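Peer 1: got a predicted structure plus its sequence, pasted below:
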Amino acid sequence: MLDYPTLKIIWWLLVGVLLIGFAIMDGHDMGVGTLLPFVGKNDIERRVVINTVGPHWDGNQVWFITGGGAIFAAWPLVYATAFSGFYWAMLVVLWALFFRPVGFDYRSKIHNLTWRKTWDWGLFVGGAVPPVIFGVAFGNLLQGVPFQFNNYLISTYTGSFWQLLNPFALLAGVVSSAMITMHGGTYLAHRTEGVIQTRAIRGASIAALILVITFVAAGFWLQHIDGFRITSAVNSASLPDPLNKTVIREAGAWMLNYQRQPLLWILPALGIACPMVAVALMKMRYTLSAFVVSSLSLIGVIGTAGASMFPFIMPSSTMPSASLTIWDSASSHLSLGIMFWATLIFMPLIVLYTSWAYRVMRGKVTTTQIEANEHSAY
């Protein structure tokens, strides 16, 4: 079995892969939902938009569920603390997600314009709200979350829901929303044609511009935010004990990893350059390439946040020394080892069946297809 410190790093990478997989796979159908009321101008056009993601949106939820499960199993202290501190924010995400299954299943069951428009806006909420909340959560992680531990390692959240809605976190929410909207637009551009494709490209282009501007603005702002730095010796093989270290806050601390490892600058470079490249490719109608490049931009944006915070997972603004890192909040050596081998078996299976499903459902969705399948299409 791999040694304990190596497994801790591997699981930091694997959780990152799961979060990126969720953003790419579930993110594009959330982006489609966000664009739905604006790209489809009538019922038949909106049905085209919905059917680009209708057959596989629920399969993409695997990434979301697996990511949450991995955090629970690999970082139990992080899971318990985050889901307590972000409780109301998580409920908002859950309530928004309720609109997706019922919206997809019931939206076209009744031939009533008001009914269908209502569910169109429900699908918009289910696609637009979660990315904003996830972005706000990352914005708060970069500033530190107000929680602390007692001597029994019982965490107490000392903030409120409204504290989460601070200016930097809201900016991070805009970054996340623009990123997912752009990604959904590139997917729509690939799966549609004609006027719907043109509107999708326009929507994705606007979102890409907002993404680049806000991502750069957040980067400059982050340099002036007090980050976190461990000043005591770190025992990477120790059992979970977040109180057994000394942490200080200082401006520019989140930039230290980039100074030590200059190759990490590739990540923010991807987040800035790839959206513009994706827009150019869409306008030339290289839509599949645009979707791949858009996926790279998601890797860049999410990877930038992860690389900035490493080795921190959930810093504490109330009690900096209680901040959770990959070294002192992981599960046991045995648990991480068993999960690692299980992941090596099941992750390729997920990728294989997902690839097969997308291959089977490839091609353009047209108004002619929807009209010919009036009673079976979404």
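Peer 2: Arrived safely, thanks for sending.
Peer 1: contacts, neighbours, all on C-alpha from now
Peer 2: Will do.
Peer 1: tell me where this protein has strands.
Peer 2: Counting by DSSP state E, the chain has strands at residues 147-149, 155-157, 226-230, 247-251, 312-314, 324-325.
Peer 1: for F291, give me its contacts.
Peer 2: Applying Cα atoms under 8 Å, 6 or more residues apart in numbering to F291 gives the contacts H183, T186, Y187, H190, A278.
Peer 1: what's the longest helix in this protein?
Peer 2: As assigned by DSSP state H, the longest helix anywhere in the chain is helix 4-39.
Peer 1: tally of neighbours for the spatially closest residue to V365 that is not a sequence neighbour?
Peer 2: Of all residues not flanking V365 in the chain, T192 sits nearest, at 5.5 Å (Cα to Cα, 6 or more residues apart in numbering). By the criterion of other Cα atoms under 10 Å, T192 has 20 neighbours.
Peer 1: check whether T192 really touches T366, as I assumed.
Peer 2: Yes. Using Cα atoms under 8 Å, T192 is in contact with T366, at 6.6 Å.
Peer 1: what sits in contact with each of these two?
Peer 2: Counting by Cα under 8 Å, 6+ apart, the contacts common to T192 and T366 are V48.
Peer 1: ok, N51 to E374 distance?
Peer 2: Distance of N51 to E374, given as Cα to Cα, to the nearest Å: 12 Å.
Peer 1: and here's the other structure:
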Amino acid sequence: MILSDLIDFETLRVIWWGLLGVLLIGFALTDGFDMGVGALLPFVAKTDVERRVVINTVGPVWEGNQVWFILGGGAIFAAWPPLYAVSFSGFYLAMFVILAALIVRPVAFKYRSKREDPTWRERWDWALFAGGAVPATLFGVAVGNVLLGVPFHLTQDLMPMYDGSMLGKFVGLLRPFALLAGVVSLSMLLMHGAAWLSVKTEGAVKDRARAIGVTAGMVAAGGYALAGLWLAVGIDGYAFTAEAVTDGPSNPLLSEVMRGGSWLSAYAERPWIAVAPLMGFAGIALAVMGLKAGREVTTLLASKLGILGVISSVGLTMFPFILPSTVDPDSSLTVWDASSSHLTLFIMLVCAVIFMPLILMYTAWVYRVLWGKVTEDEVTGKSDTLY
């Protein structure tokens, strides 16, 4: 018996759908507060010393946090090749903008302290702001477009095709619902960044972060509720018109899909998935209350719970669809027809079982070593301070 036969193809597909969600959520929970802190930097820190305090709360950990982003991209490439091809070609300019912002961020970290000129440092502070705010917003816009559907179709040889220019495709992503999703994403990560600063800082910086975090959390909750209402009454969902073959070949054109109805019908079919939006609202509410009350670790944990619930609700609502097509619903990518082969998914799963615990243990060790507040005395009194 071949080892890969120990787990059937259908189960492997669901496992890798879940693992992709875990990697993306892991990125949001870790690098999410990095982006939130960067976006908050010009507003929570008024002096150079305060800004150095804020920067040093994330400076030692942001590179490790981006491992989750790399793993997520690698998982899409290896486990879901059609998804990688369709999304990276259709969202090419948006991805370029995100990557440019993420590249600017480490440059700003390294170059800000090279000169003591206030103008020089202020420019790099705004670069850090862009490196946090731009990806946080565009990731949400991307999620909004996934729920709306993307205008692509597959040729008979499974080549993805888009109409229009690259710029036109980018502008076409900026639809009202997608922009709302971007607002939810940005405000949620601002809240998360504020929760992190409440743990890592003190004094005026902490107070400003708490105040902004409360507002951001309320915006996130309101935007999330509005998005749910919009999905219920104004956006078509997708469904199979014939029974899906869950262990068949990875060819989306073999499926029969229709556009219509509501995405939220999934909650009638699988009522248990309502736990995800409940976690989203509960986590955000607890984080807002924690920020108001001045609680620290529990507020950060509540913020993580809210992010977990919000992102999970998207995947669970859409399952088994991954990337719907507005041009040709039959070209839509689903869990059942857009994966790599059975053997590839099995080998990758073995690797994940070996390496994921190592990554988690290393990450936990790093945070344990670096735990504690960053103070003004620390950043001004130590010559080995990084930033």
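Peer 2: The structure has been received and is ready for your questions. Note that the structure is a prediction, hence the values are computed from the model and not measured.
Peer 1: need the TM-score between these chains.
Peer 2: Laid over one another, the chains give 0.98 as their TM-score (TM-score structural alignment, normalised by the length of the first structure), with 377 aligned residues with a Cα RMSD of 1.0 Å.
Peer 1: so which of the strands of the first structure is nearest I133 of the first structure?
Peer 2: Across the strands of the first structure, I133 of the first structure has its closest neighbour in strand 312-314 (16.4 Å, Cα to Cα).
Peer 1: the closest one vs the second structure, average offset?
Peer 2: Superposed on the second structure, strand 312-314 of the first structure shows a mean distance to its aligned partners of 0.4 Å (mean Cα distance after the TM-score superposition for the first structure).
Peer 1: what stretch of the second structure does that strand fall on?
Peer 2: Residues 321-323 of the second structure are matched to strand 312-314 of the first structure when aligned by TM-score structural alignment.
Peer 1: quick one on the thing from earlier: so the longest helix of the first structure aligns onto which residues of the second structure?
Peer 2: Taken onto the second structure by TM-score structural alignment, helix 4-39 of the first structure occupies residues 9-44 there.
Peer 1: could you list the buried residues of the matching stretch?
Peer 2: For stretch 9-44 of the second structure, a neighbour-count test (16 or more other Cα atoms under 10 Å) marks 9, 12-14, 16-17, 19-42, 44 as buried.
Peer 1: I272 of the first structure contacts V212, doesn't it?
Peer 2: Yes. Here I272 of the first structure reaches V212: they are 5.4 Å apart, a contact under Cα under 8 Å.
Peer 1: sorry, back to before: off-centre distance for the match of helix 4-39 of the first structure?
Peer 2: Offset of stretch 9-44 of the second structure from its chain centre (Cα atoms, centre = their mean, to the nearest Å): 4 Å.
Peer 1: what about it, how far off from the first structure?
Peer 2: With mean Cα distance after the TM-score superposition for the first structure, stretch 9-44 of the second structure averages 0.3 Å from its match.
Peer 1: JSON lines for the contacts of F291 of the first structure, including neighbour count and distance to A200 of the first structure?
Peer 2: Converted to JSON lines, these look like this (neighbours: other Cα atoms under 10 Å; distance: Cα to Cα, whole Å):
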{"residue": "H183", "neighbour count": "34", "distance to A200 of the first structure": "10"}
{"residue": "T186", "neighbour count": "34", "distance to A200 of the first structure": "7"}
{"residue": "Y187", "neighbour count": "27", "distance to A200 of the first structure": "9"}
{"residue": "H190", "neighbour count": "25", "distance to A200 of the first structure": "9"}
{"residue": "A278", "neighbour count": "30", "distance to A200 of the first structure": "13"}
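Peer 1: nearest to G303 of the first structure, of these?
Peer 2: Relative to G303 of the first structure, the closest of the contacts of F291 of the first structure is H183; by Cα to Cα it sits at 16.3 Å.
Peer 1: what do we get in the second structure for that closest one?
Peer 2: Aligned against the second structure by TM-score structural alignment, H183 of the first structure finds its counterpart in H192.
Peer 1: wait, that match touches F33, no?
Peer 2: Yes. At 5.2 Å, H192 of the second structure and F33 qualify as touching, with contact defined as Cα under 8 Å.
Peer 1: mutual contacts of those two, please.
Peer 2: Joint contacts of H192 of the second structure and F33 (Cα under 8 Å, 6+ apart) do not exist.
Peer 1: how about Y224 of the second structure, what's its match in the first structure?
Peer 2: In the first structure, Y224 of the second structure lines up with F215, judged by TM-score structural alignment.
Peer 1: can you tell me how far the closest residue to that match other than its chain neighbours is from L349 of the first structure?
Peer 2: Using Cα to Cα, 6+ apart and skipping the chain neighbours, the partner closest in space to F215 of the first structure is V175 (5.9 Å). V175 of the first structure sits 32 Å away from L349 of the first structure, going by Cα to Cα.
Peer 1: got it, and K245 of the first structure?
Peer 2: In this view, K245 of the first structure and L349 of the first structure are 40 Å apart by Cα to Cα.
Peer 1: re earlier: so who does the match of Y224 of the second structure touch?
Peer 2: F215 of the first structure sits in contact with A172, V175, G271, I272, V301, where contact means Cα under 8 Å, 6+ apart.
Peer 1: which one (most neighbours) among those?
Peer 2: V175 (29 neighbours).
Peer 1: now do the contacts for that one.
Peer 2: By Cα under 8 Å, 6+ apart, the contact list for V175 of the first structure reads G135, I210, L211, T214, F215.
Peer 1: now A28 of the second structure. Nearest residue, chain neighbours left out?
Peer 2: Nearest non-adjacent residue to A28 of the second structure, counting by Cα to Cα, 6+ apart: I307, 7.3 Å away.
Peer 1: what of V54 of the second structure?
Peer 2: Using Cα to Cα, 6+ apart and skipping the chain neighbours, the partner closest in space to V54 of the second structure is L41 (6.8 Å).
Peer 1: for V297 of the second structure, same thing?
Peer 2: Of all residues not flanking V297 of the second structure in the chain, V199 sits nearest, at 6.3 Å (Cα to Cα, 6+ apart).
Peer 1: how about stretch 209-218 of the second structure: buried residues?
Peer 2: Buried residues in stretch 209-218 of the second structure, counting neighbours by 16+ other Cα under 10 Å, are found at A209, R210, A211, I212, G213, V214, A216, G217, M218.
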